[in-house]
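*Asks:* Below are the sequence and a predicted model; questions follow.
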Amino acid sequence: MIAGHGIEKLAKANMKLGFWTPRITEFCFIIGAMKSGTTTLYEYLSQHPAIARNHFGKEPEFFSKSKPPSSLDPYFRQWFPRPFRRQIALEASTGYSKQPAFPDVARRLTELPGRKHFVYILRHPVERLESHISHNIAAGEIMPLPDGALPELTHQLAVSRYAEQLDAYRSAFPEIPVITVAFERLKSDPTTIIREIFMRLEIDPNVNLRELPPLNARPKEDAETAFRLTEAQRSDVVEALRADVRRLHDAYGFDVSIWGLI
């Protein structure tokens, strides 16, 4: 019997030849949120032997593409599972929680056969928004405005409305509760959080985890691209997000007290 990397090499070789291709039938989607530690969460979860990494990167964004794919076969081929053992395909496409920019993701995911799990890591929504804007500026997607003026924030605010993003998954998958994780808890106690997720995935939680670099809420940023709201702007943004934060607690049971916004 071929073990370990030998099976993976055999799977790759057979796929290239058009022969036998093992297919994963269980999936875990880290749906976001952008700038909330999804990379760290992905790297921790993918250390488990029952979890298969995506071989083309953590963010395939397969179901958020503007043109729906005609076949799911290319998606299945992004993993090379070991046959005869349970494995969960893991990905972390942050476009899966960016409504209304990508409005049909949850519905498209209903077309994927197999068992599904959803994980959503949530960061203080105002800090996430600031980091999102900094990312946009660094990427040249928006230009910094003079005198501390705010750019147009419709998209960034939408991505920080976590309850609104969760609504799409509750509608599409009423029988599958999304696993919500606080960024702040992952930062302070990653081992406990990861083991809690493993238990929710019904896999052995007692695996040895390689320690990853500290998860910083505000990584070092270029002074030219780092964006910070003024106190007045922050107050306006908090007010714009307050109703969603309250609903995140009331409708989804998420402990929002760590953010001090309501």
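*Replies:* Here it is on my side, so go on. Keep in mind that this is a model prediction, so the values were computed, not measured. Residues are numbered from 1 along each chain as shown.
*Asks:* all contacts plus neighbour counts: C-alpha atoms, from now on.
*Replies:* Fine.
*Asks:* Now the element after the helix or strand hosting Asn14, going C-ward?
*Replies:* Taking DSSP states H and E as the criterion, the element that holds Asn14 is helix 5-17. Toward the C-terminus, helix 5-17 is succeeded by strand 26-32 as the next helix or strand (DSSP H and E).
*Asks:* buried residues in that following strand?
*Replies:* Applying a neighbour-count criterion of 16 or more other CA atoms under 10 Å, one finds Glu26, Phe27, Cys28, Phe29, Ile30, Ile31, Gly32 buried in strand 26-32.
*Asks:* And here is the other one:
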Amino acid sequence: MRLEAVEVRAGYGRRDVLGGVSFALETGEALCLLGPNGVGKSTLFKSLLGFLPLHGGSFLIDGKGVPYRDRKGMAKLIGYVPQSHEPPFPFRVLDVVVMGSLARSGIFSGPSREEFGRAARILDRLGASHLRDCVYTEISGGERQMVLIARALMQEPHFLVMDEPTANLDFGNQMRVLQQVRLLARSGMGIMMTSHVPDHAFFCCSRAAILSPGLPFRVGAVEEVLTEPALREAYGIDVRILRRREGGWTIKTCVPVPWESPEG
């Protein structure tokens, strides 16, 4: 299955924040969207999800327009993982996960025993089965993020949109979430995520894109898009991409060049 943006323009009121954005994402791929604050990453997601009307262009899935008016059909195509979520009541984790199935069945259809079983299996798949009976409002930020991923997976979507899934997480929880991104893409799901850290794209994504004010939208293979000149141009700082072979892996990391001289 293929998700496409074709010359998308979007913004607020009459003001365009995005102009002429085009890309394609296949199921089984993970695409990381990077760029400085305020360039329209969240605007792109909001327009893709139907929260904002387009000013121009279109989003297509397998050549057909995204069915925004068909809520159930939309839920089967695209799942969404927000940065954070605070439920109005202290629900049990398993109940929060099961809520994801309502997007496909309807709010007036109570979840079945089978759906609770499926929710438990998804938590187990994410390594979070120990959380199932915990109170969602009392678990850590990293644990909540796993629960939100599980809730989105209850929809069984073909594509998963993740808005800064590692925001405000410690290093260990960041890596656990990114490892799940890798595994979900390998299982055949299409992932589109935002991040402020180029290393995240190196770690778990096959494709990357850069949104930057005054510059053309760039998208392609990670190693082709996330180059030192491109990152320097986007963020206004000098960087180096370091590579090291370790146990059959090529490890890449992006580091800033210090402003002061080595002598201090």
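*Replies:* Noted; the coordinates are in hand. Worth saying up front: this structure is predicted, and the values here are computed from it rather than measured.
*Asks:* And the TM-score between these chains?
*Replies:* In this superposition the chains share a TM-score of 0.27, using TM-score structural alignment, normalised by the length of the first structure; 125 aligned residues with a CA RMSD of 6.6 Å.
*Asks:* Format the buried residues of strand 26-32 of the first structure as CSV; extra columns: distance to Val245 of the first structure.
*Replies:* Listed next are the buried residues of strand 26-32 of the first structure as CSV, based on distance: CA to CA, whole Å:
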residue, distance to Val245 of the first structure
Glu26, 31
Phe27, 28
Cys28, 25
Phe29, 23
Ile30, 20
Ile31, 18
Gly32, 16
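*Asks:* which residues of the stretch 51-200 of the first structure fall in helices?
*Replies:* Per DSSP state H, counting those that start in this stretch, the stretch 51-200 of the first structure has helices spanning 73-76, 105-109, 125-138, 154-159, 162-172, 183-188, 190-200. These are given in chain order.
*Asks:* Same question for the second structure.
*Replies:* Along the second structure, the segments classed as helices by DSSP state H run 41-48, 71-77, 93-98, 102-105, 113-125, 141-153, 171-186, 198-204, 222-225, 228-235.
*Asks:* closest to Leu33 of the second structure out of the ones you listed?
*Replies:* Nearest to Leu33 of the second structure among these is helix 41-48 (7.2 Å), distances taken as CA to CA.
*Asks:* Packing partners of the closest one?
*Replies:* Using 3 or more CA pairs under 8 Å, 6 or more residues apart in numbering; DSSP states H and E as the contact criterion, the elements in contact with helix 41-48 of the second structure are strand 2-12, strand 15-26.
*Asks:* Summarise which helices and strands the longest one is packed against.
*Replies:* I take that to be strand 15-26 of the second structure. Contact analysis of strand 15-26 of the second structure by 3+ CA pairs under 8 Å, 6+ apart lists strand 2-12, helix 41-48 as its packing neighbours.
*Asks:* Other residues contacting it?
*Replies:* Contact partners of strand 15-26 of the second structure, identified using CA atoms under 8 Å, 6 or more residues apart in numbering, comprise 1-11, 31, 39-40, 43-44, 55, 57, 190, 217, 219.
*Asks:* returning to that earlier point: between the helices and strands packed on helix 41-48 of the second structure, which shows the greatest average number of neighbours?
*Replies:* Here the criterion is mean neighbour count by mean count of other CA atoms under 10 Å, and of those the winner is strand 2-12, at a mean of 19.
*Asks:* which other residues reach that one?
*Replies:* 16-27, 43-44, 47, 52-63.
*Asks:* The lengthiest helix in the first structure versus helix 125-138: what angle between them?
*Replies:* In the first structure, assigned by DSSP H, the helix with the most residues is helix 231-252. Orientation note: helix 231-252 of the first structure sits at an angle of 120 degrees relative to helix 125-138 (axes from the mean of the first three to the mean of the last three CA atoms, to 10 degrees).
*Asks:* circling back to that earlier point, format the helices of the stretch 51-200 of the first structure as CSV; extra columns: distance to Glu43 of the first structure.
*Replies:* Below are the helices of the stretch 51-200 of the first structure laid out as CSV (distance: least, CA to CA, whole Å):
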stretch, distance to Glu43 of the first structure
helix 73-76, 20
helix 105-109, 23
helix 125-138, 20
helix 154-159, 23
helix 162-172, 23
helix 183-188, 12
helix 190-200, 11
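*Asks:* Which of these sits closest to Tyr42 of the first structure?
*Replies:* Taking CA to CA as the criterion, Tyr42 of the first structure comes closest to helix 190-200 out of the helices of the stretch 51-200 of the first structure, the separation being 10.1 Å.
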